[in-house]
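S.K.: Generate a structure from the sequence data that follows.
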Amino acid sequence: MIPRCVTPVCALSALRPEQGVAALLPDGSQVAVFLTHEGAVHALDNIDPFSGAAVLARGIVGDRGGVPVVVSPVYKQAFDLRTGVCVDSPSHSVAVHPVRVRDGVVELT
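M.R.: You can find the predicted model right below:
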């Protein structure tokens, strides 16, 4: 079995509830990392598929019918933080990255 690569992103203490942080990964891609008020950490691709802009980390984090979402600041589509699916247009989505917190550090796994 090939071990998964673990990528440290930031200290958990660098995250503020309901605000995103963008991180550049070693392969040049970007992720948007979010901490909810409930303490859950989520990571999605940072590129908005509707505009092509790297802006999801700057989106508004909230709740849409019990679903934790980030709303893109460009065209205002909401993306489920758990699945990456656009709740306004389910045929569109962004990749979700597995994330964990270990020893106070947010890591992509």
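S.K.: Could you use CA atoms for every contact and neighbour count after this?
M.R.: Will do.
S.K.: Show me where this structure has its strands.
M.R.: 7-11, 20-24, 30-35, 41-45, 60-64, 67-71, 78-80, 99-102, 105-108 (DSSP state E).
S.K.: from those strands, which stretch is densest packed?
M.R.: strand 78-80 (a mean of 27; mean count of other C-alpha atoms under 10 Å).
S.K.: list the helices and strands that strand packs on?
M.R.: strand 67-71 (3 or more C-alpha pairs under 8 Å, 6 or more residues apart in numbering; DSSP states H and E).
S.K.: how much does the strand it packs on deviate in direction from strand 30-35?
M.R.: Calculated by axes from the mean of the first three to the mean of the last three C-alpha atoms, to 10 degrees, strand 67-71 forms an angle of 130 degrees with strand 30-35.
S.K.: contacting residues for Phe34?
M.R.: 15-21, 41-43, 57 (C-alpha atoms under 8 Å, 6 or more residues apart in numbering).
S.K.: Repeat the analysis, applying 10 Å as the threshold.
M.R.: 15-22, 40-44, 57, 61, 69-70, 81 (C-alpha atoms under 10 Å, 6 or more residues apart in numbering).
S.K.: one more, for comparison:
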Amino acid sequence: MADTEEMTSWQTICRLDDVDPMWGEAALVGSKQIALVRLPDDRVFAVDHWDPVAEANVIARGIVGSKAGAPTIASPIHKQVYALETGECLSDPEAASISTYEVRVAQGQIEVRA
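M.R.: Model prediction:
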């Protein structure tokens, strides 16, 4: 299967219980590294693991929080804050955004489609 096809279909990544709330986990979808973030209410977000400012795959190790009620993750290197829902960099409007990916939980499994 081509990488493009892999990123357009739902792929099972892991069990929901494998991801601790308020913590990021790195995963590979096709050849793309993503960061999964689970919130205490069991909502799960998937964003790029690549930090465009630090130029490193580190986002999953960032600090999960919120800004104005919206869930966020802060880069562990330079501390840019990204919205988990949109990928927008909230702390620096000039900084690049990170991509977001569709996520669903089906029968206790986290599935991602990009």
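S.K.: Redo the strands of structure 1 as JSON lines? Include distance to Asp88 of structure 1.
M.R.: JSON lines is the format used below for those (distance: least, C-alpha to C-alpha, whole Å):
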{"stretch": "strand 7-11", "distance to Asp88 of structure 1": "29"}
{"stretch": "strand 20-24", "distance to Asp88 of structure 1": "20"}
{"stretch": "strand 30-35", "distance to Asp88 of structure 1": "19"}
{"stretch": "strand 41-45", "distance to Asp88 of structure 1": "17"}
{"stretch": "strand 60-64", "distance to Asp88 of structure 1": "10"}
{"stretch": "strand 67-71", "distance to Asp88 of structure 1": "10"}
{"stretch": "strand 78-80", "distance to Asp88 of structure 1": "6"}
{"stretch": "strand 99-102", "distance to Asp88 of structure 1": "25"}
{"stretch": "strand 105-108", "distance to Asp88 of structure 1": "27"}
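S.K.: Is Val44 of structure 2 in contact with Asp17, as I believe?
M.R.: No - the pair Val44 of structure 2 / Asp17 is not scored as a contact, 11.4 Å apart, by C-alpha atoms under 10 Å.
S.K.: what's the overlap in contacts for those two?
M.R.: 38, 110.
S.K.: Kindly state which residue of structure 2 is aligned to Ala78 of structure 1.
M.R.: Mapped onto structure 2 by TM-score structural alignment, Ala78 of structure 1 lines up with Val81.
S.K.: Quick check: that match vs Val105 of structure 2, distance?
M.R.: Distance of Val81 of structure 2 to Val105 of structure 2, given as C-alpha to C-alpha, to the nearest Å: 25 Å.
S.K.: And for Thr8 of structure 2?
M.R.: 17 Å.
S.K.: again with Ala96 of structure 2
M.R.: Where Val105 of structure 2 is concerned, Ala96 of structure 2 sits at a distance of 28 Å (C-alpha to C-alpha).
S.K.: among the contacts of Phe34 of structure 1, which recur in structure 2?
M.R.: Checking the contacts of Phe34 of structure 1 against structure 2 (both residues aligned by TM-score structural alignment, their matches' C-alpha atoms under 10 Å), the contacts still present are 15-22, 40-44, 57, 61, 69-70, 81.
S.K.: What residue in structure 2 is paired with Cys5 of structure 1?
M.R.: Using TM-score structural alignment, Cys5 of structure 1 lines up with Ser9 in structure 2.
S.K.: Quick check: nearest residue in space to that match, chain neighbours excluded?
M.R.: Nearest non-adjacent residue to Ser9 of structure 2, counting by C-alpha to C-alpha, 6 or more residues apart in numbering: Arg113, 5.5 Å away.
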